[in-house]
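Enquirer: Give me a model of this one.
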Amino acid sequence: MLTTVLLAATPPDIPGFLVAPFVLLILLIATGPIFFPHFWHKYFKIIAVGLGLLVLSYYLLVLQDTHMPAETLAEYASFAILLSALYVAAGGIYINANANATPLINVGILLFGAIIANVIGTTGASLLLIRPFIRLNNHRIKPYQIVFFIFIVSNAGGMLTPLGDPPLFIGFLKGVPFFWTLQHLFTPWAIAVGALCTIFFILDSRNKATFIPKPAVKAKIEKKTEFYFTGKRNLLWLAVIIGATFLNPSSFDWLPYIPMEGGVKVSFVREVIQLSAAFLCFKLASRTALNGNHFSFDPILEVVFLFFGIFFTMMPALQLSAALASSPEFAAKLTPTVFYWVTGSLSGVLDNAPTYANFLSLGMAKYHLNYASVSDVQHFAYGLAEHPETLLVLEAISIGAVLFGAMTYIGNGPNFMVKAIAEQAGVKMPPFFQYLFKYSLVYLLPVLVLIWLLVIL
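Expert: Got it, this is the predicted structure:
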């Protein structure tokens, strides 16, 4: 039984207007690439960093609060370093296929991507597989194939480990045990991936008009079905990067750490190992693999800069939402169903990582738990003795953040990256609202309703 619970520290002098930079940044992320792409592509780094520094300066100079910024910086560094290391390692692995792109083979690739996304992240799996997936289907490629790739590989697949999707890694950094996701989210993962693969198989089976490739291509692929793999050495670096993730000073007392207020232990050993592995991985990577993947740092740099702004501008939103959730009137309305649909809906139109963080803070505040306490997060994850429903609350938040991230291009980082690669390869991808109304609401939403009925309700 939890004997001591603490309300997330919320200084009474945080003004409401301090949330404005966070709202502005999220709106710009949503609308910039669509309505003013040239301006946004040129200035998004300056805008994101500038808004983050604006809020950071207010905390340091006006509120004179160093604890919240320091803790946020530590979380951001761990988050950005892991994503970057996985991105670099995956970029040095090149896969190509000589096979007839039947619906069954395509489903196999999507299922494989959904599995490995839990090891190298949805960003890494998307980068690794999207180009070979397009090359394999070059004689019959259609927009729906890329959309379902986004649904399955870039989002739903990464639900089983904290490595899979950014929201779950944030939960891991806050204290959710590493294997909690595999233990409690396997059923919704299987439902989501299974249902989406089934729908894709039906749609892909109807693509019979272009099922048979041109004679020259057909002669080549009928010689032998082969898959080519270059960059095997990167598997070792991937193992080092993933292994370092477990080096948490809260779990291993012998690890050096930076002490923070409230007993928080900030890791730096795993980050140093991951950065070193990423550097050596890139230096020693196969040039053939890098060139074959058209590897560049632009996609991951976009994530790094944008999330700098997101992490720091959302500090007041986290604290104010925790204070709101602590009121009995508001807390009574926060059921697992509410958490699932509200977290999910916002994850679809905002970025799902900060949405997860906000609603984890809200959920814990309802039970007067401290979002900054690792032990409180662990108690919340497995259900309090007096409130066992907290387990279902965290499941609802986690499932909603991951699955609804596929509802739009802006719901999760890999979505835009896959869209850009597909368009570069000549695929005419649906614009924002066509993606939403023609694909997400028609194919993805029924799966989300099914999971709500079977798992959450």
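
Enquirer: From now on I want contacts and neighbour counts done on CA atoms only, so please keep to that.
Expert: Noted.

Enquirer: which residues sit in contact with Y439?
Expert: 144, 147 (CA atoms under 8 Å, 6 or more residues apart in numbering).

Enquirer: do N106 as well
Expert: F133.

Enquirer: which SSE is it in?
Expert: With secondary structure defined by DSSP states H and E, N106 is part of helix 103-136.

Enquirer: Next secondary structure element downstream of that helix?
Expert: For helix 103-136, the following helix or strand on the C-terminal side (DSSP H and E) is helix 143-152.

Enquirer: Can you work out which other helices and strands pack against that next one?
Expert: helix 103-136, helix 180-205, helix 413-424 (3 or more CA pairs under 8 Å, 6 or more residues apart in numbering; DSSP states H and E).

Enquirer: any idea which of those helices is most buried?
Expert: helix 103-136 (a mean of 23; mean count of other CA atoms under 10 Å).

Enquirer: Please compute how far that helix lies from its chain's middle.
Expert: Averaged C-alpha coordinates place helix 103-136 at 15 Å from its chain's average position (CA atoms, centre = their mean, to the nearest Å).

Enquirer: One more: stretch 427-442?
Expert: Between the mean C-alpha point of stretch 427-442 and the mean C-alpha point of its chain there is a distance of 20 Å (CA atoms, centre = their mean).

Enquirer: Now the second one, please; I'll put the structures next to each other:
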Amino acid sequence: MLGTQAQAASLDGSQLSLAWAVPFVGILLSIAIWPLAGPHFWHHHFGKVAAGWALLFLLPFAVVFGPGAALAGLVHALLAEYVPFILLLTALFTVSGGIYIRGNLKGSPLLNTAMLAIGGVLASFMGTTGASMLLIRPLIRANDNRARNAHVVIFFIFVVSNIGGSLTPLGDPPLFLGFLKGVSFFWTLGHIIPETLLLTVVLLALFFALDSFFYRHEGAARPDPTPDTESFGFDGAINFALLAVVVGLVLMSGVWQPGVVFDVMGTEVGLPGLVRDLGLIAVTVVSLVLTPRAVHERNQFSWGPMQEVAKLFAGIFLTIIPVIAMLQAGVNGPFGAVVRAVTGSDGQPVPAMYFWATGTLSAFLDNAPTYLVFFNTAGGDAQQLMGPLASTLAAISAGSVFMGAITYIGNAPNLMVKAIAEDRGVRMPSFFGYMAWSVGILVPLFIVLTLVFFR
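Expert: Below is the predicted model:
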């Protein structure tokens, strides 16, 4: 994700027109509309649609700025952001998919709420992607005989795939990028834990009440399509050790600074990042080799969800480049009104506005590059932001993580969880249908957070 920031910085966003944002808006609208308007077409051609929007950006870019600049931009997007991003997600997806939680789990309101709470805690230590991939399958399996189960996955996305990852740099990509920029590892734990606890407790209470209502009014349960009478336990437990290796590799890439850098067509590839990425490939291969085939079969493990995320985010990473550049141009760019809105008349940042601006854009632009944009808009000095401007950094951190839950594309695990749930027969809401849930439930809670913490 950091590469998006660097690539955008090479463009003068103040000289770009809003027309350069059309491919990015187009791919977002495609993700929102096609699954509803043409599900069969989308299922078979979403990769072609993403490639089409990417080319609609890249080819005009080559004409205007030259083929060399376009090729350098493509290489930069691949090496500095997309490849590391996908390798990390693939490793977490593979390792988590190699752990099978067995046992006679039955989707009662109490058990479902407990699983959401456990996932919320795990998310800050093994990442929202890792926690989501570990728990979404057993949660779906526990509820696969219930008439209503989409709400379980929706709240799972709220709590586990987003809000739970707010306490450490391991939890969510925006916070890891802040760590790389100089924010202390435990800073977020010390500064936004009250916001996280309030939001999580209220959401778990709301979920328990809603799930209890549905549970009481469903009548006789359908026959369980996945009867399971085994004792509770874990198969493929070697993957827990591999998860620890993934965490170690990511941390290593942030703290080890040997100063060795390779230049690939103008893109700097540091040795720590290269070691991390090779390590992630090794972890993925080791997991596939050591995980018994029966575990993958029981988990109904398939590459479909990962392929969807990989293809769609390839288009997103390319088309977002000019959008970030325009945001970085500040008050002189096409999005100058956004920058002016987060600054008070005294020239000081307004935490409430940073919370909503960062959060709103994170819901649609992907939260990691958005975090970096507003981190730099607020000055970009980690020591200053952790000190006198601590409330502003807290607002940026909370907004980028919390509001990634507003849409399916706000955070990578959202789309993966949706794809897995639909693959298992859960009738998930459309893009806008999901937003009806998220806006109706989360936005009022965000307003409360603003009044309590970010005034």
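
Enquirer: circling back: can you tell me which of the helices and strands packed on helix 143-152 of structure 1 is nearest to T245 of structure 1?
Expert: With respect to T245 of structure 1, and counting by CA to CA, the nearest of these is helix 103-136 at 11.2 Å.

Enquirer: The closest one corresponds to what range in structure 2?
Expert: Residues 109-142 of structure 2 are where helix 103-136 of structure 1 aligns, taking TM-score structural alignment as the criterion.

Enquirer: Any figure for the gap between I105 of structure 1 and V342 of structure 1?
Expert: To V342 of structure 1, I105 of structure 1 is 36 Å away according to CA to CA, to the nearest Å.

Enquirer: Next: G411 of structure 1.
Expert: Looking at G411 of structure 1 against V342 of structure 1, where the rule is CA to CA, the gap reads 14 Å.

Enquirer: neighbour-wise, which of these two wins?
Expert: A side-by-side neighbour count of G411 of structure 1 and V342, using other CA atoms under 10 Å, places G411 first with 28 against 19.

Enquirer: Who are the contact partners of the closest residue in space to that one that isn't next to it in sequence?
Expert: In space, not counting the residues next to it along the chain, G411 of structure 1 is nearest to G405; the distance is 4.1 Å by CA to CA, 6 or more residues apart in numbering. Neighbouring residues of G405 of structure 1 by CA under 8 Å, 6+ apart: 155, 344, 347-348, 351-352, 411-412.

Enquirer: Please point out which of these structure 2 shares.
Expert: Checking these against structure 2 (both residues aligned by TM-score structural alignment, their matches' CA atoms under 8 Å), the contacts still present are 155, 344, 347-348, 352, 411-412.

Enquirer: can you list those residues in a markdown table and add secondary structure and distance to M314 of structure 1?
Expert: Output for the kept ones among the contacts of G405 of structure 1, formatted as a markdown table (DSSP: H, G, I helix; E, B strand; the rest coil; distance: CA to CA, whole Å):
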| residue | secondary structure | distance to M314 of structure 1 |
| --- | --- | --- |
| N155 | coil | 23 |
| G344 | helix | 18 |
| S347 | helix | 14 |
| G348 | helix | 17 |
| N352 | helix | 13 |
| G411 | coil | 16 |
| N412 | coil | 17 |
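
Enquirer: can you put those residues in CSV and add distance to I134 of structure 1?
Expert: Formatted as CSV, the kept ones among the contacts of G405 of structure 1 follow (distance: CA to CA, whole Å):
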residue, distance to I134 of structure 1
N155, 18
G344, 29
S347, 27
G348, 25
N352, 26
G411, 22
N412, 21
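
Enquirer: between those residues, which is nearest G92 of structure 1?
Expert: Of all the kept ones among the contacts of G405 of structure 1, N155 has the smallest distance to G92 of structure 1: 21.8 Å, by CA to CA.

Enquirer: Tell me the counterpart of the closest one in structure 2.
Expert: Using TM-score structural alignment, N155 of structure 1 pairs with N162 in structure 2.

Enquirer: what about its match, distance to L116 of structure 2?
Expert: Going from N162 of structure 2 to L116 of structure 2 by CA to CA gives 12 Å.
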